[in-house]
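Novice: sequence below, structure please.
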Amino acid sequence: TKAYTFKGSKHKPFLAPRGVFVANNMLFVSDTGQNRVFIWNTIPTTEFAEPDVILGQELIKDSGRNSNASVSSKTLHYPSGLWSNGEKLIVADAWNHRALIWHTLPTKNAQPADVVLGQPNFETNQPNVEGQAANPKANTLNWPYGVFSDGKSLWIADTGNRRVLFFNDIPTVNFAAANKVIGKPNFNTRDYENNDPIWPYS
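Specialist: Have a look, this model is predicted:
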């Protein structure tokens, strides 16, 4: 097999992509520096290939933070880790301090997410909801950079809160609380000791 460097769209190549996932021969990439997620229905085999779906932006030429507008169910700001099984998609929307879930795989550009975690609604995006000085809770996030699922449960690397959150089931409602926390003695602790996780990414 011939090796090649894949650069994304010829019209506007990747800028600091931080998330890549393959499921059912589909390719998912967080084009982090341009505040968007690309979906290819088949894995590209050339240096450039136009995506089948763009999330976070309406057009391939667009790259603004939250689409140069207010945060919403359609926008992204520094998306990082992502996961899919070819039917669902979960994205760590890091600088909006939230994770977005599409329970049906998106098929059109800027398709709104179905569920938001870490925020009470799609129109808020402060760390731990109340700002950087606020203590974390079981349903808040602060710079989440990584997500993973086995198709049933969900793990989120809540990087800024120095912990990993575990959900028994992939949530179907906004602002769902995690069932367990890894790396902290409880959901309200952010300070760390020398043997604690400091900056979990994925």
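Novice: contacts, neighbours, all on C-alpha from now
Specialist: Will do.
Novice: tell me which element the residue lying closest to Ala134 once chain neighbours are set aside falls in.
Specialist: The shortest distance from Ala134 to any non-neighbouring residue, by Cα to Cα, 6 or more residues apart in numbering, is to Asn128 (6.1 Å). Here Asn128 sits in a region with no helix or strand, counting by DSSP states H and E.
Novice: go ahead and confirm Asn128 touches Thr140.
Specialist: Yes. Under the criterion of Cα atoms under 8 Å, Asn128 is in contact with Thr140, at a separation of 4.8 Å.
Novice: residues shared between the contacts of those two?
Specialist: Common neighbours of Asn128 and Thr140, counting by Cα atoms under 8 Å, 6 or more residues apart in numbering, are 118-119.
Novice: hmm, Asp93 is touching Leu82, no?
Specialist: No. The criterion here is Cα under 8 Å, and Asp93 misses it with Leu82 at 9.0 Å.
Novice: of those two, who's got more company?
Specialist: In this comparison of Asp93 against Leu82, neighbours counted by other Cα atoms under 10 Å, the higher total goes to Asp93 at 32 against 27.
Novice: can you tell me how far the closest residue to that one other than its chain neighbours sits from Thr189?
Specialist: Using Cα to Cα, 6+ apart and skipping residues adjacent in sequence, the residue nearest Asp93 is Pro79, 4.3 Å away. Taking Cα to Cα, to the nearest Å as the measure, Pro79 falls 25 Å from Thr189.
Novice: and Gln132, how many neighbours does it have?
Specialist: Gln132 is surrounded by 12 other residues when neighbours are defined as other Cα under 10 Å.
Novice: to compare with the earlier structure, here is another sequence to fold:
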Amino acid sequence: MGDTGPRHVTVAAADGALSPRHDWTPAVWLGAPAPGGLALPSARPSLTGLYAPRGVWLGDDLLVVADTGNHRVLIWAHRPRFDGAPADVVLGQPDPHSEGPAAGGRGPRRGLRLPTGVLVTDDGRLVVADAWHHRLLVWDTVPTTHDVAPDLVLGQPDATSVAANRGGPDGTGGQCGPTSLYWPFGIALVGGRFYVADTGNRRVLGWSDGLPTSPDTPPDLVLGQPDPSAHADNRGGPPGPASFRWPHDITGTDDRLLVADAGDHRLLGWTPHPGVDTDADLVLGQPDAVTCTETPYAPGRPDRLRFPYAADCDDTVLAVADTANNRVLLWEDPWAGGRPASSASVVLGQPSFADTGENRWSSVCPDTFCWPYGLSLHGGRLAVADSGNNRVVLWERGP
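Specialist: Below is the predicted model:
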């Protein structure tokens, strides 16, 4: 796919009518090469295979993918230029052909269990949300060889503890606190602040000085709960402008914060970045801050979301993975009026906003999706972790 030139893709205009556009085209396909149907992963992993990838980070030249189903992270040291390009580095497994949680039983010191969020900081550190080990792993530099142990563990007292909320050895979980984690799926550096979507505790944690350097450094912000020990869905009541059911990803700009609250089928936004737990001033995907309606059998709409698991933005585009609707929604020039419009301006992966089928109820094509789960937007390129198709697709924006 990567060597056949641009794909001219038809997407929908904001009114739902078909409108040919050539702004965004799928350029390179990594992972499963199954154009005729849903791809099953290989029983033996490799440097070219992916199994339900759920996180992706895209830099100028570097690409990092959470190969979630294989319990590993893959790193491409240089921008992939052709379909099926092999990764250069495997983390979380002893070699490119091993799989299984905790490095196939070797233990959590180097092993991962369903990693999801990935990012590389401005100073070159790699951070991985090792979600089902309830921790974050930090490498001081991006590894260039396989099976490198992390330099720092956050959310757990040491490199071998893996229970939820720093719980006991039975794995039943401990008490939610300011430095504990329970299914941390999303991580982000936004405006110099470091954020974690502590999904199982239904909250977002924030450190105003950036990535913490110790597992005992408490956050400056607990967003979505009344105190650091609380962890109930939507604060134990109905959804509201200061609650989460399933916060899963974080993005924003220097002066705004956006959280993909997947369980409430919406994005919540704060301008400027909140310093304390407070109400959001922006809601996308729902008509208001107290509604969380899911419409699985109704036609799609440009102003509704269904399990949005990921979001990313820059100064010109806001991209949202509308996961259960098998599409990516784009808001172009979202900050022109100070805040995004209620409706997206472009849909990727479907012929119109009304369509929501997996791979358009047809076959896997370069521009179709089956549960897109992770996004990374960078310099006119968009990386999509197309989880149900066991692949990552790199899209490019034309001039």
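Novice: quick one on the thing from earlier: which of Pro79 and Thr189 of structure 1 has more neighbours?
Specialist: More neighbours surround Pro79 than the other of Pro79 of structure 1 and Thr189, with 33 against 15 (other Cα under 10 Å).
Novice: map the more buried one onto structure 2.
Specialist: Pairing criterion TM-score structural alignment: the partner of Pro79 of structure 1 within structure 2 is identified as Pro115.
Novice: all helices in the stretch 1-150 of structure 2, in order from the N-terminus.
Specialist: Per DSSP state H, counting those that start in this stretch, the stretch 1-150 of structure 2 carries helices over the ranges 101-105.
Novice: show me where it has strands.
Specialist: 10-12, 18-20, 24-31, 55-58, 63-67, 72-76, 89-91, 115-120, 126-130, 135-139 (DSSP state E, counting those that start in this stretch).
Novice: nearest to Leu394 of structure 2, out of those?
Specialist: Nearest to Leu394 of structure 2 among these is strand 24-31 (5.2 Å), distances taken as Cα to Cα.
Novice: in that closest one, which residues are buried?
Specialist: Residues of strand 24-31 of structure 2 classed as buried under the neighbour-count rule (16 or more other Cα atoms under 10 Å) are 24-31.
Novice: could you dump the residues you listed to JSON lines with distance to Gln93 of structure 2?
Specialist: What follows is the buried residues of strand 24-31 of structure 2, written out as JSON lines (distance: Cα to Cα, whole Å):
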{"residue": "Trp24", "distance to Gln93 of structure 2": "35"}
{"residue": "Thr25", "distance to Gln93 of structure 2": "33"}
{"residue": "Pro26", "distance to Gln93 of structure 2": "30"}
{"residue": "Ala27", "distance to Gln93 of structure 2": "29"}
{"residue": "Val28", "distance to Gln93 of structure 2": "25"}
{"residue": "Trp29", "distance to Gln93 of structure 2": "23"}
{"residue": "Leu30", "distance to Gln93 of structure 2": "19"}
{"residue": "Gly31", "distance to Gln93 of structure 2": "18"}
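Novice: okay, Asn128 and Thr140 of structure 1: which has more neighbours?
Specialist: Ranked by neighbour count (other Cα under 10 Å), Asn128 of structure 1 and Thr140 place Thr140 first, with 28 against 24.
Novice: what does that one correspond to in structure 2?
Specialist: Counting by TM-score structural alignment, Thr140 of structure 1 corresponds to Ser180 in structure 2.
Novice: check contacts around the residue lying closest to its match once chain neighbours are set aside.
Specialist: On the basis of Cα to Cα, 6+ apart, the spatially nearest residue to Ser180 of structure 2 that is not a chain neighbour turns out to be Asn165, at 4.6 Å. Residues near Asn165 of structure 2 by Cα under 8 Å, 6+ apart: 134, 155-156, 173-177, 180-182.
Novice: Asn165 of structure 2 -> structure 1?
Specialist: Checking TM-score structural alignment: Asn165 of structure 2 goes with Asn128.
Novice: Gly55 of structure 2 versus the aligned partner of Ala176 of structure 1 in structure 2, what's the distance?
Specialist: For Ala176 of structure 1, the equivalent position in structure 2 is taken to be Thr217, counting by TM-score structural alignment. According to Cα to Cα, Thr217 of structure 2 and Gly55 of structure 2 sit 25 Å apart.
Novice: again with Pro101 of structure 2
Specialist: From Pro101 of structure 2 over to Gly55 of structure 2 (counting by Cα to Cα), the distance is 17 Å.
Novice: among the two, which residue is more densely surrounded?
Specialist: When neighbours are counted by other Cα under 10 Å, Pro101 of structure 2 and Gly55 differ, and Gly55 comes out ahead with 33 against 23.
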